[in-house]
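Chemist: let's see this in three dimensions:
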Amino acid sequence: VFIPISGWVADRLGSRTVFASAIVVFVAGSLLCAVSSTLVAFVAARFLQGIGGAMMVPVGRLVLLRAVPKDELVAALNYLTIPALLGPVTGPALGGAITLYFHWRWIFLINLPIGVLGLYLVLRHIPNVKEPEMPPLDLAGFALSGVGLSVLMLGLSSLGGHLLPGKITAACIILGALALAAYPWHARRVAHPVIDLSLFKLPTFHTGVLAGSLFRIGVGATPFLLPLLLQLGFGMNPLQSGLLTCATAVGAMFMKTLTTIILRQFGFRKVLTVNAFVASAGIGVFGLFTAGTPHIVIFLVLLASGCVRSLQFTALQAISFAEVTRETMSQASSIASMAQRLAQSLGVALGAYALQVSSLAKGHTDVVSADFAPAFVAVALLSAVSLFFHAALPADAGAEVSGHGRGR
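Modeler: Now for the predicted structure:
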């Protein structure tokens, strides 16, 4: 709900104030989750956590983008993308270990010392940058974009998982989609819309956000599908599955040492196009795993997958902001965060739906390991569509950021 106004709030109150407040809210939500004794209390605490998280990601990115010159952006974003890469793959292993050996409440309590450390670092090192004059908040635009996005994500999260009755799920998806579809009409009729869609006139931002969303939908399905394959299909427990999928994190961290060099040598267009194909093919390869596949083979495939994903995520982040000016940076950060959240939800929904269709097509309702291959192929094909957008970029797109072609 609050992602669309994160940039406006940061400009109005100051980036340090908002970032620090977001950490406090997130930590408070984590503590309340840990001590909740009823489902209603737990859901309310998770909602509070979500408010903090919605502000932390785009405002944290905004702080970085404003502080770093364009020619150092790739190196800086290398670090910014680490949590997005590590979270989905290390989370299951850590969560499985905590649940198995301790108590589920510690999954939330572990956030407390991390949050306190983060708060100290923010207050010590981040300047409180704010705009001297701000237009009034576009409340109607906030309602259409924020509520529309959250309702749509709720419906997509339920799709294929039967979390809500079918009619409620359909209503959420339809209402959310209609609200988001109405936003461009609204934005053209107000002087200062909460989300400035004119940013999509920038070719690099347009490609980074839209093509990046297609890629993230496919990749976003794998943290849902892969653990299910390893656990339901191959009989692993959550800890074993989580430890094996940590190979993706190892590959991602390794690639951080090479990303800047690769982009400087080959440029954004070539790297994004070729890497989108390789990463999408890697998702399809997951469908070839069987219960008899040696664990070392699975580990190596996931290791390579982590490398190419890490490169693609960093390149997508960097190309998105290559032409964005400082004045529109907060708007761009909010839009990018909205697109990423929506793509992640679509990825999980698509993965769940593809798995369900694959199972029903084979005449059974219980998911078996053979049902996963078509699901992986489906999300891989969607991810691969992004390469056509990347191929249409100019050869020198984002050269100021990547350093490609300098000295030649």
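Chemist: only C-alpha atoms from now on, for both contacts and neighbour counts.
Modeler: OK.
Chemist: once you drop chain neighbours, what's closest to the residue positioned nearest the centre of the chain?
Modeler: Compute the mean C-alpha point of the chain, and by CA atoms, centre = their mean the closest residue is Gln340, 4.4 Å away. Sequence neighbours aside, Ser213 is the residue nearest to Gln340 in space, at 6.4 Å (criterion: CA to CA, 6 or more residues apart in numbering).
Chemist: and Arg326, by the same measure?
Modeler: Spatial nearest neighbour of Arg326, chain neighbours left out: Arg66 (6.6 Å); criterion: CA to CA, 6+ apart.
Chemist: kindly report the same for Thr17.
Modeler: Leaving aside its chain neighbours, Thr17 sits nearest to Asn128 (6.6 Å; criterion: CA to CA, 6+ apart).
Chemist: from Phe268, how far out is Val274?
Modeler: According to CA to CA, to the nearest Å, Val274 stands 10 Å off from Phe268.
Chemist: neighbour-wise, which of those two wins?
Modeler: In this view Val274 and Phe268 are compared by other CA atoms under 10 Å, and Phe268 has more residues nearby, 30 against 15.
Chemist: tell me the contacts of that one?
Modeler: Contact analysis of Phe268 by CA atoms under 8 Å, 6 or more residues apart in numbering lists 315, 319, 395-399, 402.
Chemist: show the buried residues in the residues you listed.
Modeler: Burial by neighbour count, 16 or more other CA atoms under 10 Å: within those this picks out 315, 319, 397-399, 402.
Chemist: out of these, which one sits closest to Ser241?
Modeler: Ser241 lies nearest to Ala315 out of these, by CA to CA, at 28.8 Å.
Chemist: just checking, the closest one touches Lys270?
Modeler: No: contact criterion CA atoms under 8 Å: Ala315 and Lys270 do not qualify, at 10.9 Å.
Chemist: here is a second sequence; please produce its structure as well for comparison:
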Amino acid sequence: MIDAPQPPRPERQPPPGSTPAAVSPPRPTATAATTTASASADGAPAHRISPRQRAVALLVAGCFFMENLDGTIVSTAAPRIGASLGVSATAVGLVVTAYVLTLAVLVPLSGWLTARFGARRIFLTAIVLFTVASLACAAASSLGELVALRVLQGAGGAMMVPVGRLVALSGIAKPDIPRLVSYIVWPALIAPVAAPLLGGVITTYASWHWLFLINIPLGLVAFAVAWRLIEGGPVAGVGALDWLGLVWTSVGLGALTYTGHLLSDAHAPWPRAAGLGAVSLLLLALALRHLRRAERPLIDLGTLRTHSFRASVSGGSVFWISVSAVPFLLPLLFQEVFGWSAVRSGALVLFVFVGNIGIKPATGFLFGRFGYRAVLAASGVVLAGTMAGCAFLTAGTPLWVIGALVTLSGAARSTGLTGYNTLAFADVPQDRMRDANTLNATATQTAAGLGVAAAPVALRLGDPLTHHLLGHTSPALSYGAAFTLLALPALAATTGAVRLPAGTGDILRSRR
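Modeler: Sure thing, here's the model as predicted:
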């Protein structure tokens, strides 16, 4: 499917299982794979990522950016959208919730659809669906229409990234996965950071409709590029859809995501959210029980027996909670407590982006030199430390100090997420990549949704916590407590990283 000049592999390597003849060669040992891929005749790394593979990865990155941007940018325009549609700004929260819910519910289906209908057909269809739904969202005249169209838009988004990432990783040598994944991961870091500033500019100088119209040219370009690059037909012998697994999994993930939405609402009663959360966990337990027993499950949980994959999914999900909190809490702190303008606060938050991009050229060296266990542990410590540092910021803190702190936080976010997303596929055999990709995408999407909800929950807990500990409270103290609480997931991820066996991820490391 994608040109992959990796002797003795065939000249054109199809995606896993795309034809009956697509049988993966025996997976090399960590030592052999690392030695082969990391050294050429002159001792320098042998880069095997072809221009075509790089183009596919950048295409998926662009789609990832659109998906993540649409998940956050609408929040900044809630008052404008509400006034235009004749509803309250809080009611517009359904527009965001509908989109995030649809992503969480439909991502598990992406693996089966790819196998049944082929990566090319599903990926192109997803881009068309997302683009057309974006155009329709801009033309919506009522809240009900907008919510329904956001569900349609979310359906397209749920298919784009998991399918695209599977195509990008097909036939790639293990040591080249980190560099390829780094192309795909950065949009997930940039979109939440850029959304407040971009949304503020659009709603200030244009109408809220342009929040969706900006997807039209992006979607057209993505479709044209995908038409030329993406290949891959149906997999032979795919069984019928596991409807029972789909129902249990989708309803459970949907209930869990909606629980996060309730918890993020300052007026939602705790008992209702707790009850729905308990129901969602029960549904997910039933889903896991079914997936373990089914002959042809929707998602093969056997990939979790691979230690590095299991550690990546669990540690990466926890790490995501702290990552998602920074671009949510910082603009609120700057505007509500410091009294800064949306443009000034958005510009400072962009220093997270500076850290994301600035560290990228060094990530390969860091993982190659120090190993996954050490770098992931350090990323968690630095992220937790910078969040604790944000707890002590005041309106009088020098801007360069804030900028440096936020930049360091961005570097830790970027390094950690790149590590977890690449470690997930370190030891997964080629014939299990589709199931691993689907399960990893499901966990990541769910964690991202819960991470957005965790920030307002921590903020709500800040008042009683500071009042109990200090005998008084204030908005500044509440934000300080929230940042401190949200540093704990990063520390939890660090604990998991420290417990990784020595040599974990060595098959991915390219050393000079």
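Chemist: where does the TM-score land?
Modeler: The pair, once superposed, lands on a TM-score of 0.94 when counted by TM-score structural alignment, normalised by the length of the first structure; 405 aligned residues with a CA RMSD of 1.9 Å.
Chemist: the aligned residue in the second structure for the residue nearest to Arg326 of the first structure and Thr31 of the second structure, how far apart?
Modeler: Alignment note (TM-score structural alignment): Arg66 of the first structure maps to Ser170 of the second structure. Note on Ser170 of the second structure: its distance to Thr31 of the second structure, by CA to CA, is 21 Å.
Chemist: what's the matching range in the second structure for stretch 200-220 of the first structure?
Modeler: Stretch 200-220 of the first structure covers residues 304-324 of the second structure once aligned (TM-score structural alignment).
Chemist: for the matching stretch, buried residues please.
Modeler: Buried-residue list, stretch 304-324 of the second structure, by 16+ other CA under 10 Å: 304, 306-324.
Chemist: one more: stretch 169-177 of the first structure?
Modeler: Within stretch 169-177 of the first structure, the residues that count as buried by 16+ other CA under 10 Å are 169-170, 172-173, 175-177.
Chemist: which residues sit in contact with Ile217 of the first structure?
Modeler: Ile217 of the first structure is in contact with 343-348, 350, 379, 382-383, counting by CA under 8 Å, 6+ apart.
Chemist: just give me the longest helix of the second structure.
Modeler: Using DSSP state H to assign secondary structure, the helix with the most residues in the second structure is helix 433-470.
Chemist: what's the helix or strand for the equivalent of Pro92 of the first structure over in the second structure?
Modeler: Aligned counterpart of Pro92 of the first structure in the second structure: Pro196 (TM-score structural alignment). Under the criterion of DSSP states H and E, Pro196 of the second structure resides in helix 177-205.
Chemist: ok, average deviation of that helix from the first structure?
Modeler: By mean CA distance after the TM-score superposition for the first structure, the fitted helix 177-205 of the second structure averages 0.7 Å away from its aligned residues in the first structure.
Chemist: list the buried residues in that helix.
Modeler: Residues of helix 177-205 of the second structure classed as buried: 177-203 (neighbour count, 16+ other CA under 10 Å).
Chemist: and the strands in the second structure?
Modeler: Assigned by DSSP state E, the strands in the second structure fall at 2-3, 12-13.
Chemist: deepest in the core, which of those strands is it.
Modeler: strand 2-3 (a mean of 20; mean count of other CA atoms under 10 Å).
Chemist: helices and strands around it, which ones?
Modeler: Packing partners of strand 2-3 of the second structure (3 or more CA pairs under 8 Å, 6 or more residues apart in numbering; DSSP states H and E): strand 12-13, helix 51-72.
Chemist: any chance of these in JSON lines, plus distance to Thr125 of the second structure?
Modeler: Formatted as JSON lines, these follow (distance: least, CA to CA, whole Å):
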{"stretch": "strand 12-13", "distance to Thr125 of the second structure": "23"}
{"stretch": "helix 51-72", "distance to Thr125 of the second structure": "13"}
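Chemist: looking at those, spot the one closest to Asn356 of the second structure.
Modeler: Of all these, helix 51-72 comes closest under CA to CA, at 14.2 Å.
Chemist: which part of the first structure matches that closest one?
Modeler: Structural correspondence for helix 51-72 of the second structure: none found in the first structure, per TM-score structural alignment.
Chemist: in that helix, what counts as buried?
Modeler: By 16+ other CA under 10 Å, the buried positions in helix 51-72 of the second structure come out as 53-72.
Chemist: for stretch 355-374 of the second structure, same thing?
Modeler: 355-360, 363-364, 366-368, 371-374.
Chemist: one more: stretch 317-327 of the first structure?
Modeler: In stretch 317-327 of the first structure, counting by 16+ other CA under 10 Å, buried: 317-324.
Chemist: redo those residues as TSV? Include distance to Phe286 of the first structure.
Modeler: Shown next, in TSV, are those (distance: CA to CA, whole Å):
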residue	distance to Phe286 of the first structure
Gln317	25
Ala318	28
Ile319	28
Ser320	29
Phe321	32
Ala322	33
Glu323	36
Val324	37
